[in-house]
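In: Return atomic coordinates for the entry below.
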Amino acid sequence: MTCKAELMRQLTSPSGKQEKQQYLHFRWQHLRAPWHQPQGSELDNLEEISHHFMITDKDNHIIAVARLHQVNQTLGQVRYVAVSPAYQGQGLGRQIMVACEQKAGELGLHKIELNARENALAFYLSQGYTNQGKSHVLYDEIQHYKMEKVLAEPVLTSAVQQLVKTWYATIPMSKAMGIRVLSATKDKLMTSCDLAFNKNLHDTMFAGSINTLATLTGWGWVNLQLEQQGLSGDIVLGKGSIKYLAPIPAHAYAVVDQTNIEENYQNVAKNKKAKVHIVCQVYSGDILAAEFTGTYVVIPKKGEE
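Out: Alright, predicted model coming up:
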């Protein structure tokens, strides 16, 4: 019965205007309305640059929510965690917190902090958070406690570490930008850079930095694939274009996902050129801010022909 019930639920992020409105209404309904706060009080100025999570039931009704905000390059903050009373005690709180922590890990964050209501202390303690003491009192009656959890640092392979060294040694701009690998799996590569260095006069991320981050992320994907397959060659960008879709006022990350790639390295093994078509997406929170499309050419090294 439990397994069947779990299959009827879905953990995702709200998308589309109507779903986002339902998500925010749930948040207000469970975290603000009981204390006679008006709609809108469930919002703050970090919504657009945060990561939002929700769990829905078999009828697509929202039954749990949470939000993760990246404070800096190593720290994340979870806020607005709520589970419908009808579904409490069924593991949804744990499930949505795991989602927040997994996303934090993908972003290369080392620690999560949150402010827990007094009646939720036991839950967060059971999830590995430590109580740092009282923080604030909400609406003059709800005592909160500051809690934090140190996350396991991502393990980057020697190939990934070498990739970053190659960037820094051969492309000085990459080091100045503070480009780093957040996570690397067989299906996905995620990178980021130092926002403070890459801001423009509007206090948002410089378009040139966005383009450079995306271009190098695509280059890095090809580099890692060649390394994994025991191949080598010079990687050059044959053609590239980028669409800027939204400003980036906070920390950004670039993603290359295998589902958005056309690649075949057999020619390299035959000492011939190979083309790789890649789409790299740059996000700020849950917002897709830019999309880079590039064709990379792998040229076998002359000494191996």
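In: Only C-alpha atoms from now on, for both contacts and neighbour counts.
Out: OK.
In: all helices for the stretch 151-300 of the chain, in order.
Out: Assigned by DSSP state H, counting those that start in this stretch, the helices in the stretch 151-300 of the chain fall at 158-170, 172-177, 207-228, 266-269.
In: Repeat that for the stretch 1-150 of the chain.
Out: Applying DSSP H, counting those that start in this stretch to the stretch 1-150 of the chain gives helices spanning 2-7, 17-31, 92-106, 121-126.
In: so how far is Val282 from Phe292?
Out: Separation of Phe292 from Val282 (C-alpha to C-alpha, to the nearest Å): 8 Å.
In: the more surrounded of these two?
Out: Val282 (29 against 23; other C-alpha atoms under 10 Å).
In: you'd agree that one is up against Asp257?
Out: No - contact criterion C-alpha atoms under 8 Å: Val282 and Asp257 do not qualify, at 11.5 Å.
In: Count the residues that sit near the nearest residue to Asn267 once chain neighbours are set aside.
Out: Nearest residue to Asn267, sequence neighbours excluded (C-alpha to C-alpha, 6 or more residues apart in numbering): Ala274, at 5.4 Å. Ala274: 20 surrounding residues under other C-alpha under 10 Å.
In: With Lys239 instead?
Out: 11.
In: same thing with Ala207?
Out: For Ala207, the neighbour count with other C-alpha under 10 Å is 17.
In: show me the contacts for it.
Out: Going by C-alpha atoms under 8 Å, 6 or more residues apart in numbering, Ala207 touches Tyr244.
In: do you know how far the residue nearest to Asp203 when sequence neighbours are not counted is from Val98?
Out: Residue nearest to Asp203 in three dimensions, not counting chain neighbours: Pro249, with 6.5 Å by C-alpha to C-alpha, 6+ apart. For Pro249, the distance to Val98 equals 26 Å [C-alpha to C-alpha].
In: Also this sequence, please, to line up against the first:
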Amino acid sequence: MSQLSLFQKRIHDEIPLSRALGIQLHSWDGHSLLLSAPLEPNRNHQGTGFGGSIYCAAVTAAWGLTELALWDMGLRGSVVVQNGTIDYLEPVTMDFYVICRLPGDEVPERFRKSLARHGRGRLDLTAEVFCGEPRSMPNVEPVAVFQGRFVVQDVGSRMNP
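Out: Reported below is the predicted structural model:
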């Protein structure tokens, strides 16, 4: 079973809301995580994407990217969101997807040093939400943009994703 498949199972097992939202992981290339969610279980009374569902999908993408980046570094820690905001730019009118990328496409050196020295670190991430079929390089503008800070504590050696 691939790393992404194991992580998909873990997300659904440990975060039941992710299963209810229909979150599906599509790709992790060591720099960015791509996931999607269907509109139907995530719609509001107007037939567009419910803001809470969109927020949860974006947080899941950023949290997941942090977890997978740690895994690639051979580490495991407790990852939690410290704070987060989202700007809803356009209504979500169809199935949607989220892309979260590492800043500068790599784990920041400051984050690495903090993990090594203190066993904890903070990572500021942006996750962009798009409508349509999942694409790693969207050719449209995002409909929502999440920005959040994730805290990693109790860093230890690798465990299963």
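In: just to revisit the earlier point, aligned partner of the residue nearest to Asp203 of the first structure in the second structure?
Out: Mapped onto the second structure by TM-score structural alignment, Pro249 of the first structure lines up with Thr93.
In: Look up the counterpart of stretch 130-142 of the first structure in the second structure, residue range please.
Out: Under the criterion TM-score structural alignment, stretch 130-142 of the first structure matches nothing in the second structure.
In: Tell me which residues of that stretch come out buried.
Out: By 16 or more other C-alpha atoms under 10 Å, the buried positions in stretch 130-142 of the first structure come out as Thr130, Asn131, His136.
In: do the same with stretch 113-120 of the second structure
Out: Residues of stretch 113-120 of the second structure classed as buried by neighbour count (16+ other C-alpha under 10 Å): Leu115, Arg120.
In: residue contacts, the residue nearest the centre of the second structure?
Out: Note on the second structure: the residue nearest the mean C-alpha position is Ala61, at 1.0 Å, using C-alpha atoms, centre = their mean. By C-alpha under 8 Å, 6+ apart, the contact set of Ala61 of the second structure is Leu33, Leu34, Leu35, Val98, Ile99, Cys100, Ala127.
In: Next: Trp28 of the second structure.
Out: For Trp28 of the second structure, the contact set (C-alpha under 8 Å, 6+ apart) comprises Leu4, Leu34.
In: Trace it over to the first structure, please.
Out: Match for Trp28 of the second structure (TM-score structural alignment): Ala184.
In: re the thing from before, give the burial count for the match of Pro249 of the first structure, as a bare number.
Out: Around Thr93 of the second structure there are 15 other residues, counting by other C-alpha under 10 Å.
In: For it, give its distance to Leu21 of the second structure.
Out: Counting by C-alpha to C-alpha, the gap from Thr93 of the second structure to Leu21 of the second structure is 16 Å.
In: what do you get for Val98 of the second structure?
Out: Relative to Leu21 of the second structure, and taking C-alpha to C-alpha, Val98 of the second structure is found at 13 Å.
In: contacting residues around the closest residue to Arg117 of the first structure other than its chain neighbours?
Out: Nearest non-adjacent residue to Arg117 of the first structure, counting by C-alpha to C-alpha, 6+ apart: His144, 4.5 Å away. By C-alpha under 8 Å, 6+ apart, the contact list for His144 of the first structure reads Asn115, Ala116, Arg117, Glu118, Lys134, Ser135, His136, Val137, Leu138.
In: can you check Val81 of the second structure too?
Out: Neighbours of Val81 of the second structure in contact, by C-alpha under 8 Å, 6+ apart: Val59, Trp63, Gly148, Arg149, Phe150, Val151.
In: my read: the last one touches Val80, true?
Out: Read that as Val151 of the second structure. Yes - in this structure, Val151 of the second structure is within contact of Val80 by C-alpha under 8 Å, at 5.5 Å.
In: who's more crowded, these two?
Out: Val151 (19 against 16).
In: Aligned against the first structure, show me the partner of the more buried one.
Out: Checking TM-score structural alignment: Val151 of the second structure goes with Val297.
In: And the closest residue to that match other than its chain neighbours, how far from Asn131 of the first structure?
Out: Distances taken as C-alpha to C-alpha, 6+ apart put Lys275 closest to Val297 of the first structure, at 4.6 Å, once the chain neighbours are dropped. Taking C-alpha to C-alpha as the measure, Lys275 of the first structure falls 53 Å from Asn131 of the first structure.
In: Show me the strands in the second structure, by range?
Out: Counting by DSSP state E, the second structure has these strands, from start to end: 24-28, 32-37, 75-88, 96-101, 121-131, 144-157.
In: what does the fourth one contact?
Out: Contacts of strand 96-101 of the second structure from elsewhere in the structure, counted by C-alpha under 8 Å, 6+ apart, are 31-39, 57-58, 61-62, 65, 125-134, 136.
In: Write the PyMOL selection for whichever of those residues are buried.
Out: Selection of the buried residues among those in PyMOL, burial being defined by 16+ other C-alpha under 10 Å:
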select buried, resi 31+32+33+34+35+36+37+38+39+57+58+61+62+65+125+126+127+128+129+130+131+134+136
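In: For Trp167 of the first structure, find the nearest of the helices of the stretch 1-150 of the first structure.
Out: Trp167 of the first structure lies closest to helix 92-106 among the helices of the stretch 1-150 of the first structure, at 20.6 Å (C-alpha to C-alpha).
In: just checking, what packs against that closest one?
Out: With contacts taken as 3 or more C-alpha pairs under 8 Å, 6 or more residues apart in numbering; DSSP states H and E, helix 92-106 of the first structure sits against strand 51-56, strand 62-70, strand 75-83.
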